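Q: this is a predicted model, with the sequence first.
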Amino acid sequence: MASNDGTPSKYFEPPNSLLHMEDRTYNGLLAIGTLATISLIFTSSLLSFVTWRMITWKSHYTSAVGRNQSVVLIYQLVLADFLQSLGFLISFHWVAERQIIGPNGACFAQGWLIQLGDVASAFFVLAIAIHTTYQVIISRSLSYRTFLYCVLGIWGLAVLLTSLAPIIGGRFVFQRAGVWCWISSDNEGLRLSLHYIWIFIVEFGSILVYATGFYYLFRVKRSDKIIVPARSAETMRKARTAMLAYAMVYTILSLPLAAGRMASMSNNQLSDEYYLFAGALFTCSGWVDTVLYTFTRRALLFDELNVYGRRTGAHVESGNHNKEPGFQRQSSTDSILANNGFGSIGGIKMERTVKVELDDFDSSASNGGRVTREYYATAEAFKP
């Protein structure tokens, strides 16, 4: 940190600093900052909306939204995207300065936020995959307390991996790394152990987990079969596809950047244009996940199909909700399930517990006439 004449300098010399920014780098960082702003607006809007619904759930639902495990997991993913967007938003600072220098507060903040956002979003993508496949195969959900411990554990691990960078590498560990600040090239071991290895575990692990779930559903021969209406099967297929989409989106958006970093560790230096493109692509994670949630929100609530073996539901007749003995409307997604077509005529036979909508006739009615009813219930399969 000294100039050629021995005078102390306020920044590290190149390549740990970029003193003269070319126009192509300037334009690329401007694009990254713009995409980060879009992601920041989208993610903050979604977080605000879901938080408000969690607080005022009694005005909109019959059970707390905060107890819906799928919604909570996606909420955490979007929160991680929000932190990552904050990190890339600092690109505007380098654009204004026409240089990337460190160590300073801006460089440290960008490195910290990008590292934390990257690993946290990766972990929650994998958590969504495991959670979905667990419900498909085991037909059960975690207890809410266990689920919360898992969420806190994921954040704890993400914060730990981020904190270990300055603890092990020193307070100047976050320096110029290409076209933004991150763990410096002098600490390749930290890059690998605190970031790269986890990203690749998530990218390939998520695909493997989902493949296991799909194999179980469509390939494994079983003595009992689930008999459900075609519309119900289509709805569940959409739910599984929606959850798979998060892993696919994360892999597509993060793989170019991760591959470029791994190439640099093999002494294959890629151009700044490549990293600008890969960074811009990765910065899109926030707004893409938000849009994905908006379009798949109903299908994502699939995991609140009752999997605890309780018979619960609501009886709807002539537009009025009347509770029947043994039936209670407890899900915040009942109306969503109804709109998505969980319905059939007559009875159903299932091998595991699901929540369905039934159209039936009232054999005990005084006039013996047929009436149309809607049930939100769960039923266990049985062998005749």
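A: Everything's here; your move. Numbers count the residues shown, from 1 in each chain.
Q: for the rest of this, base every contact and every neighbour count on C-alpha atoms.
A: Fine.
Q: all the strands of the stretch 51-200 of the chain, residue numbers only.
A: 174-176, 181-183 (DSSP state E, counting those that start in this stretch).
Q: so for Asn68, which of these sits nearest?
A: With CA to CA as the criterion, Asn68 lies closest to strand 181-183 of the strands of the stretch 51-200 of the chain, at 35.2 Å.
Q: tell me which strands and helices that closest one is in contact with?
A: In terms of contacts (3 or more CA pairs under 8 Å, 6 or more residues apart in numbering; DSSP states H and E), strand 181-183 is packed against helix 105-138, strand 174-176.
Q: put this next to the first one:
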Amino acid sequence: MEWSNIALSERSADFIEANPECGSISPLPRDFREGLTAVCVFSALSFILSSTLWIYLTYKLITWRLRMRARARRLARNMPEPSVIPDLHFAENAAAAAAHERNMQQLRDAKSEAPNQFLILIYNLFLADMHQSGAFVQSASWLRKDGIFIQQPTCFIQGYLDSNGDLASSCFISFIAIHTYLSIVRGYQPPQKILSLLIILVWVLVYSLSTIPLIVTKNGRDVGGFFVRAGAWCWISSAYSELRLTTHYVFIFLSLLVTSVVYIAIFFHLRSRSKRDDMTANVRLSHKPAFLVYVVIYVACTLPLALARVTAMAGKDVPITYYCIAGSMMAANGFFDCVIFGMTRHSIVFGSTQDVDSKNTGLETFSFMRTPAGTFGHEVWIQGGFGRGRGDLSGDGVGRWWPSLRRGNSKGSSSQVHEQSLSQESLRGGSLRGPSLRGVDLRDDMAIHMDVVTSMTVEKRRTQPARDICLFF
């Protein structure tokens, strides 16, 4: 038996007859078909991209966790046991105890090291976007069947995922905004346990707001279903307008308000810091307010459909074409989240697995926010080891570094030649003459020694001579 032919209860049939906008529709009118095609395209892009990044981050987090566990096992295996035989060398005992405590602290850190908090929040945002885009992808079924049938499981799945996805996406966007504010403006990040608890509470809240009304109304037994056709796809029945508002749109509009206010506050805070030349993250906002891109994208994708639903609840007629345009923008929300966070926080999203536990906020990767370099810039050269002019080395080692910058054009230049370095000689096992170098005994210590030389070439205008700055530290 076709799902579309399953009979409704008498009360449900009466409600659907009185409210045909909630019932099944077949065949699809032209505006439905064209609008749902756009919705399917954008939702498919969002679902593919958010799913791909979510799977990638899952692999990245699992790999990092396995590496940390392996490191903890190595530390535990190589950690020497403290001496249990007392002796009269109290100073040596105290030093040994302190060394053992440092080893134990390293072991505890390896076991309890937490991943970057922004990475965890972005990871959950992508999961929420998968819910949201997955709901709109279900519209492909309506196109294939040339109709929207409220008694089919697809209608229930679409409505349930839509409710959870919209709400979860909004909650985590606001969560990221608040966390960014605390990290950048207040210099505070919550403990990892508190963050994990809050994330769990967000998901519990999201699913509770969708599931409890479903249970209380017995899946809309008297109105044809809790999730029925609402415009061009399935969502909460118009018979539960109050539940639509209290369990969904109150939180959506609250999220829009909080996210906008928080990001605007962050923007003005960074702008004031930029004017004081006190930017620890090297972010300059004097040219473009690009930090507000989060607010613009979120509001543009979320607000149109929210306004359409509220307008319909007020008894006004909303054209299907507008629903489909607003739905397409909402369906593209996951795509824009992936692109925006992938670009602005790429050091977190696409960074090395070894950097998963960094405390980086990702703010320094806002390269498109920085003041254009113009005719000024800098180059940093780092060179390890000393030349013969700085230290007396024996042996005829063949390894040599010959870095140089040629003079020319308008740029100043610095050129240095380092012969066989101390680091190279120590690697070969050659002898080092001289009792010490900067307090380090070189006769017995064959570890790698490095003296870092930083050369910065400062560009000047063509009418001025260039100058070189060379820093030794």
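A: Yep, that arrived. Nothing here was measured: the structure is a model prediction, and the numbers come from that model.
Q: among the strands of the stretch 51-200 of structure 1, which is nearest Gln110 of structure 1?
A: Judged by CA to CA, the one of those that comes nearest to Gln110 of structure 1 is strand 181-183, at 5.9 Å.
Q: need the helices and strands packed on strand 181-183 of structure 1 in a markdown table (columns: distance to Leu194 of structure 1 and mean neighbour count).
A: Shown next, in a markdown table, are these (distance: least, CA to CA, whole Å; neighbours: other CA atoms under 10 Å):
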| stretch | distance to Leu194 of structure 1 | mean neighbour count |
| --- | --- | --- |
| helix 105-138 | 9 | 22 |
| strand 174-176 | 13 | 28 |
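Q: dump the ones you listed into CSV; add distance to Ile183 of structure 1 as well.
A: As requested, those are exported to CSV (distance: least, CA to CA, whole Å):
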stretch, distance to Ile183 of structure 1
helix 105-138, 7
strand 174-176, 5
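Q: re the thing from before, okay, the strands of the stretch 51-200 of structure 1 in CSV with distance to Leu164 of structure 1 next?
A: Shown next, in CSV, are the strands of the stretch 51-200 of structure 1 (distance: least, CA to CA, whole Å):
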stretch, distance to Leu164 of structure 1
strand 174-176, 12
strand 181-183, 11
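Q: among those, which is nearest Asp23 of structure 1?
A: Closest among those, using CA to CA: strand 174-176, at 17.8 Å.
Q: mean deviation (superposed) between that closest one and structure 2, please.
A: Here the mean offset of strand 174-176 of structure 1 against structure 2 after fitting is 0.4 Å, by mean CA distance after the TM-score superposition for structure 1.
Q: what stretch of structure 2 does that strand fall on?
A: Strand 174-176 of structure 1 corresponds to residues 227-229 of structure 2 when matched by TM-score structural alignment.
Q: repeat for stretch 112-125 of structure 1
A: Per the alignment by TM-score structural alignment, stretch 112-125 of structure 1 matches residues 160-173 in structure 2.
Q: look up the average distance of that stretch to its aligned counterpart in structure 1.
A: Mean deviation for stretch 160-173 of structure 2: 0.3 Å (mean CA distance after the TM-score superposition for structure 1).
Q: quick one: that stretch to chain centroid distance?
A: Distance of stretch 160-173 of structure 2 from its chain centroid, counting by CA atoms, centre = their mean, to the nearest Å, is 17 Å.
Q: great, nothing more from me.
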